[in-house]
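Participant: coords below, sequence missing:
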């Protein structure tokens, strides 16, 4: 065409920024076919009995076909060579009954070319803010299909065009809602950081790029278990404010290329992608970054955070891991970083540290899960065992007068697992109540058997887990088991650890009183390893003070000797019976005697024995 068919003022409207913004806001140009728009064009063609109905969108340089009643979308057409740009520019119906007779379009390629179009009608698609962004047009190779539109036809045509634009706007709202939902699902509402989903989406996007370089993702998981304690003590808003300070401090210690995320209530995740010509070089780069960045982060937690006018020191357990681009999902590296952070927390629960993740950690956790299953079965089927370590009277020639019941797990076919491992695991799994009751019942029945056979006035000492102390019915349960075994509660001493007492002092005082009222004697176990105040100790109804083996084994030459001596004086002033644990040598026994200890237990006298083995030991004692 020799000249543009539109006057300059109308042509300028095509490039109006507000019109283009309205068009692009629909997010529909260059999208694929959609059934709803194809259906509208077929309906339009049928209602107006034309060969072709199409939906066109026009920006400042081209016309693009969204839908066509025949299912064929023509290629883009440059502005200056289309019928619909007049409709858009005028923002009103344009009707050309015979294109061959129209002085503007009679030389158009659409008229003279293979299509040989003769009829055109275009109804503008007017956006909600009044801008024409495209057309719903009628096309035919026959002229004069309509020379004018009746009021009914014009109303129907406008309705169909309005249906097109409103459908586009609804589509845009739906797409935007999806984007907002996706953004919300990938974003942490407290810090504004991305979450785990956002990290994985970021990695997937980066790894999907066509890049000749080898890429590696490195992650540093930062666990802050102290945040949970602060939340419980000060409330969620306070802990969130403290968390925000942590985020700001970490961000200042990182680079713009690093992505910081919040993965759960007490964990942050720092991610970086490094690229190099070879995978080995990329791994070296990311390993160096993780090690150096991890050390920087640990240093950031050496100084306190100030919140509400108070100083708070937080320990950070860091888990480091990296992955090759062969794992585009990122799940593997994320899991390894989290596993490593968990291990760091387990190894150093009260101090900042970092740990590298590796495949061995996964096997370790698999073993832990299997152990949980076996322990659950062992407790349910009473496959545990109870052994008994004699307790001797130092003032009666080391005569056996009682025993401590100790639970063991004789797991056949597997490496032995000590009570220092499976007892805390039972507490974690909620099995300690059932296991503790079974151990107590076994100990009571065994004591009754010993007393019947030996005719000696023996007593039994049984450990009570801190978790058991949370059960308000514990006193009545233990009393019932004791009486059913034909014993008196006074023949049983319940050992309670100092650490367990500290953790729940306020909760257990009433329970301890109930146990004493039942007639049980209470022993404070492993005393000296915690931080109990003397005022609390004096207020609680203990009868026995057991001094931890760590201090006994350090006597008489080591620093522990002073503790052993001072605790003896303390016990005398409080009228408590004293037991020295872990006695292995004559020298240690002599030191206990020197400082007035009444009772002792340890390998010096006997290792833990079976019930029958204990009776054999009694026989040896009686025959000497």
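Facilitator: Everything's here; your move. Every value quoted in this text rests on a predicted model; they were computed, and no experiment measured them.
Participant: rest of the way, CA atoms for contacts and neighbours
Facilitator: OK.
Participant: what is the neighbour count of the residue nearest to residue 600 when sequence neighbours are not counted?
Facilitator: Closest residue to residue 600 apart from its sequence neighbours, by Cα to Cα, 6 or more residues apart in numbering: residue 580 at 4.7 Å. Close neighbours of residue 580, defined as other Cα atoms under 10 Å, add up to 27.
Participant: same question for residue 152.
Facilitator: Applying other Cα under 10 Å, we find 9 residues neighbouring residue 152.
Participant: over to residue 408?
Facilitator: With neighbours defined by other Cα under 10 Å, the count for residue 408 comes to 18.
Participant: dump the residue contacts of the closest residue to it other than its chain neighbours.
Facilitator: The shortest distance from residue 408 to any non-neighbouring residue, by Cα to Cα, 6+ apart, is to residue 385 (5.1 Å). By Cα atoms under 8 Å, 6 or more residues apart in numbering, the contact set of residue 385 is 407, 408, 409, 410.
Participant: out of those residues, which is most surrounded?
Facilitator: Among the contacts of residue 385, residue 407 has the most neighbours (other Cα under 10 Å), with 23 neighbours.
Participant: tell me the contacts of that one?
Facilitator: Residue 407 sits next to 384, 385, 386, 387, 419, 439 when contact means Cα under 8 Å, 6+ apart.
Participant: mind doing that once more with 10 Å?
Facilitator: Neighbouring residues of residue 407 by Cα atoms under 10 Å, 6 or more residues apart in numbering: 384-388, 418-419, 422-423, 435-436, 438-440, 443, 462-463.
Participant: what do you get for residue 410?
Facilitator: Going by Cα under 10 Å, 6+ apart, residue 410 touches 378, 383, 384, 385, 386, 416, 417, 418.
Participant: are any of these buried, and which?
Facilitator: 378, 384, 385, 386 (16 or more other Cα atoms under 10 Å).
Participant: dump the residues you listed into a markdown table; add secondary structure and distance to residue 567 as well.
Facilitator: Compiled in a markdown table, the buried ones among the contacts of residue 410 are given as follows (DSSP: H, G, I helix; E, B strand; the rest coil; distance: Cα to Cα, whole Å):
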| residue | secondary structure | distance to residue 567 |
| --- | --- | --- |
| 378 | helix | 39 |
| 384 | coil | 35 |
| 385 | strand | 33 |
| 386 | strand | 30 |
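Participant: put this next to the previous one:
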């Protein structure tokens, strides 16, 4: 540039400087003159010029507007310049920093430094600042000591020009993430439920159920660990534990803890068993109910639930599930898992019931020995072996003598305990339990798989029976020594199949019992006897259907006046082929075939019918005593049957009396008292029959609801002896002291009657006055017009 050009340029600069100064001054003057009310002026061509004050005001307004927008956003927002330094931030960011103990002085801090070198977040921000990316976003967890949180971070340029900086926004997405995590855990639980429910339907044994259920929980349910613990219902101690999972040491420690009574008491399992309600912990590390605390966390377990397995309201075990996540078990999961525990408990109950049914199908529940069905199967196998090896086989039956009397006198519980003791004795003697079975209530069966000779077999039987009799069976402080009867059948002589062989052994045993011998081998004639018995059973059923039973009546006489004061109803069977059959022949069979209750009800109804008929005819009808069997008295509905029978006519109660033998009452004293008292409350007297022949003592009389005591005929027949006379005298004195009337039965001579009169006995019954007679004969001979 020459000198002229330089001078011109300098002049222009000065002029421009002066012009700018003039414009600023003009603007200032205008603002002063207008009091700041004028924002712009127009040039000569009408173009507006914004004054300096207006420009500043507009800038401040824009800043305020942007700040208001940022503060209204539901996010934490910072703005950074093109170097990553924070130039501004919104109120949300400030509150977040304050609530988490962070610095609120952020302006000027480089945001990139907080992200670490080379991190994914730092690289994303730099990419946006450099203009390489139009945006960047990432989701990340940001948990505090008190809660779990997740955020969405987005980075966008501040303007279209990348060099001006960026806006970084953090949006709290905890609710959305937690919802997704809820949904994820539910899907896990649903998958587990589906597989375990399929297992419940399919599996038939507990070991498989427990093992597979725990493995499904670990696999499909994605639980860190799972365990099923079963306990004894009485002791509440662990009986078994099955588990699956990723931490063997922790599982081993849990098993070790629960194995001891002291450890079980300290465990959460004990609490759940006792209360029958789930125990839930969403942070086991700080939950003092879960005794392993830090060890859980070290094993990757943060949440746990222990669910009771309830059967009929009682916890029989627990299903424990251990999750990795804190706060895993929420309301929906717990609802599903409680349902799962219910399904598993149902499966346990179902398997146990099926197991019991299978057991009962082949084994005797009381003794654990083979029942009749299994015994026959085993007998068939031993017979096949004996046939193939060419030797004889025998079966022997052992029937306990007078077991029914023991059962009636001491009660069924004592009888059952005695049968268990007898079964244990047989197990100890024969060792191999496949030889043994219980085929009837008090009858055991034994297989003797190899018979060397007939003498050897007899020796074995005699030794066994002698040893059994010599053994003292102690039950509830009572000592029993029991003789037995036995029937023996040989293969192949007495049967070529198991059913026939057992049937023939039974025939031999029945003959042995009737004849009084200890044992008998089967003969052909015994089979005919058994067939006769079966035919008799069938004829008895037909007799009841065809109304072939009838009642005979035997008078009861007042000893002082000699007048009839009552009668005993006695059943007879009027068989059209044989004729009149006495009750001793068919009553035991009626009891065995379960017909005694129906026949007993018929007797009561017929006695009532005869009594009312005599009254309607104007005859002096007397009270009728009806005998009751043990099976009738054991029926808890018996009193209701009596009440229903007398409900038809208010006169009936005055014409009925119930007779029960002493041994029947003593079979179950408590139940007998309850039922007899209910009958007595209906206005019906109670007589104890055959007194003195059972196992009771006179002291029991004060406990029983009785009105009449009947002395057994055996004592009456022995009254002529000093001992017999004292016995009858004592019975009468004690009975009168208890305000009971006394009836002597089987009185057949004048001497007996004279002695009874001297002893002040109230009534007598026997052939001296009359034998039992049919109803029509009784009516004509003994009932006069009233």
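Facilitator: Happy to help now that I have it. Not measured: the values here are computed from a predicted model.
Participant: how would you label residue 219 of structure 1: helix, strand or coil?
Facilitator: Per DSSP: H, G, I helix; E, B strand; the rest coil, the secondary structure class of residue 219 of structure 1 is strand.
Participant: and residue 404 of structure 2, how many neighbours?
Facilitator: Residues near residue 404 of structure 2, counting by other Cα under 10 Å: 17.
Participant: ok, so what distance separates it from residue 611 of structure 2?
Facilitator: Counting by Cα to Cα, to the nearest Å, the gap from residue 404 of structure 2 to residue 611 of structure 2 is 34 Å.
Participant: what about the closest residue in space to residue 150 of structure 2 that isn't next to it in sequence, how many neighbours?
Facilitator: In space, residue 150 of structure 2 comes closest to residue 141 once its chain neighbours are excluded; the distance is 4.2 Å by Cα to Cα, 6+ apart. Using other Cα under 10 Å, residue 141 of structure 2 has 14 other residues around it.
Participant: out of the contacts of residue 407 of structure 1, which end up buried?
Facilitator: Among the contacts of residue 407 of structure 1, the ones that count as buried by 16+ other Cα under 10 Å are 384-388, 422-423, 435-436, 438-440, 443, 462-463.
Participant: now for those, which pair is the farthest apart?
Facilitator: 422 and 443 (19.0 Å; Cα to Cα).
Participant: now the helices: where do they sit in the stretch 151-300 of structure 2?
Facilitator: Counting by DSSP state H, counting those that start in this stretch, the stretch 151-300 of structure 2 has helices at residues 174-202, 206-219, 248-259, 261-266, 268-275, 294-298.
Participant: now mean neighbour count and distance to residue 239 of structure 2 too, for those helices, in CSV please.
Facilitator: Output for the helices of the stretch 151-300 of structure 2, formatted as CSV (neighbours: other Cα atoms under 10 Å; distance: least, Cα to Cα, whole Å):
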stretch, mean neighbour count, distance to residue 239 of structure 2
helix 174-202, 16, 21
helix 206-219, 20, 13
helix 248-259, 16, 8
helix 261-266, 15, 11
helix 268-275, 19, 13
helix 294-298, 16, 24
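Participant: of those helices, which is nearest residue 670 of structure 2?
Facilitator: Here helix 268-275 is closest among the helices of the stretch 151-300 of structure 2 (Cα to Cα), at 34.4 Å.
Participant: just to revisit the earlier point, what lines up against the residue nearest to residue 408 of structure 1 once you look at structure 2?
Facilitator: Structural alignment (TM-score structural alignment) places residue 385 of structure 1 against residue 550 in structure 2.
Participant: separation between its match and residue 630 of structure 2?
Facilitator: According to Cα to Cα, residue 550 of structure 2 and residue 630 of structure 2 sit 21 Å apart.
Participant: same check, this time on residue 356 of structure 2
Facilitator: Using Cα to Cα, one gets 30 Å for the distance from residue 356 of structure 2 to residue 630 of structure 2.
Participant: between these two, which one's more packed in?
Facilitator: residue 630 (20 against 13).
Participant: report how many residues lie close to the nearest residue to that one once chain neighbours are set aside.
Facilitator: Distances taken as Cα to Cα, 6+ apart put residue 664 closest to residue 630 of structure 2, at 5.0 Å, once the chain neighbours are dropped. Residue 664 of structure 2 has 24 neighbours, counted by other Cα under 10 Å.
Participant: and for the one 3 residues further on?
Facilitator: Other residues within reach of residue 667 of structure 2, judged by other Cα under 10 Å, total 23.
Participant: just checking, what residue in structure 1 corresponds to residue 626 of structure 2?
Facilitator: By TM-score structural alignment, residue 626 of structure 2 lines up with residue 462.
Participant: which element is that match on?
Facilitator: Taking DSSP states H and E as the criterion, the element that holds residue 462 of structure 1 is strand 459-463.
Participant: now for that strand, which elements pack on it?
Facilitator: With contacts defined as 3 or more Cα pairs under 10 Å, 6 or more residues apart in numbering; DSSP states H and E, the packing partners of strand 459-463 of structure 1 are strand 385-393, strand 399-408, helix 432-454, strand 492-497, strand 521-527.
Participant: relative to residue 372 of structure 1, which of those is closest?
Facilitator: Closest among these, using Cα to Cα: helix 432-454, at 12.8 Å.
Participant: for the closest residue to residue 329 of structure 1 other than its chain neighbours, what are its contacts?
Facilitator: Ranked by Cα to Cα, 6+ apart and with sequence neighbours excluded, the top spatial neighbour of residue 329 of structure 1 is residue 204, at 5.9 Å. Shown in contact with residue 204 of structure 1 (Cα under 10 Å, 6+ apart): 198, 325, 327, 328, 329, 330.
Participant: count residues in the vicinity of the first one, would you?
Facilitator: Read it as residue 198 of structure 1. Burial of residue 198 of structure 1 is recorded as 22 neighbouring residues (other Cα under 10 Å).
Participant: quick one: it from residue 176 of structure 1, how far?
Facilitator: According to Cα to Cα, residue 198 of structure 1 and residue 176 of structure 1 sit 18 Å apart.
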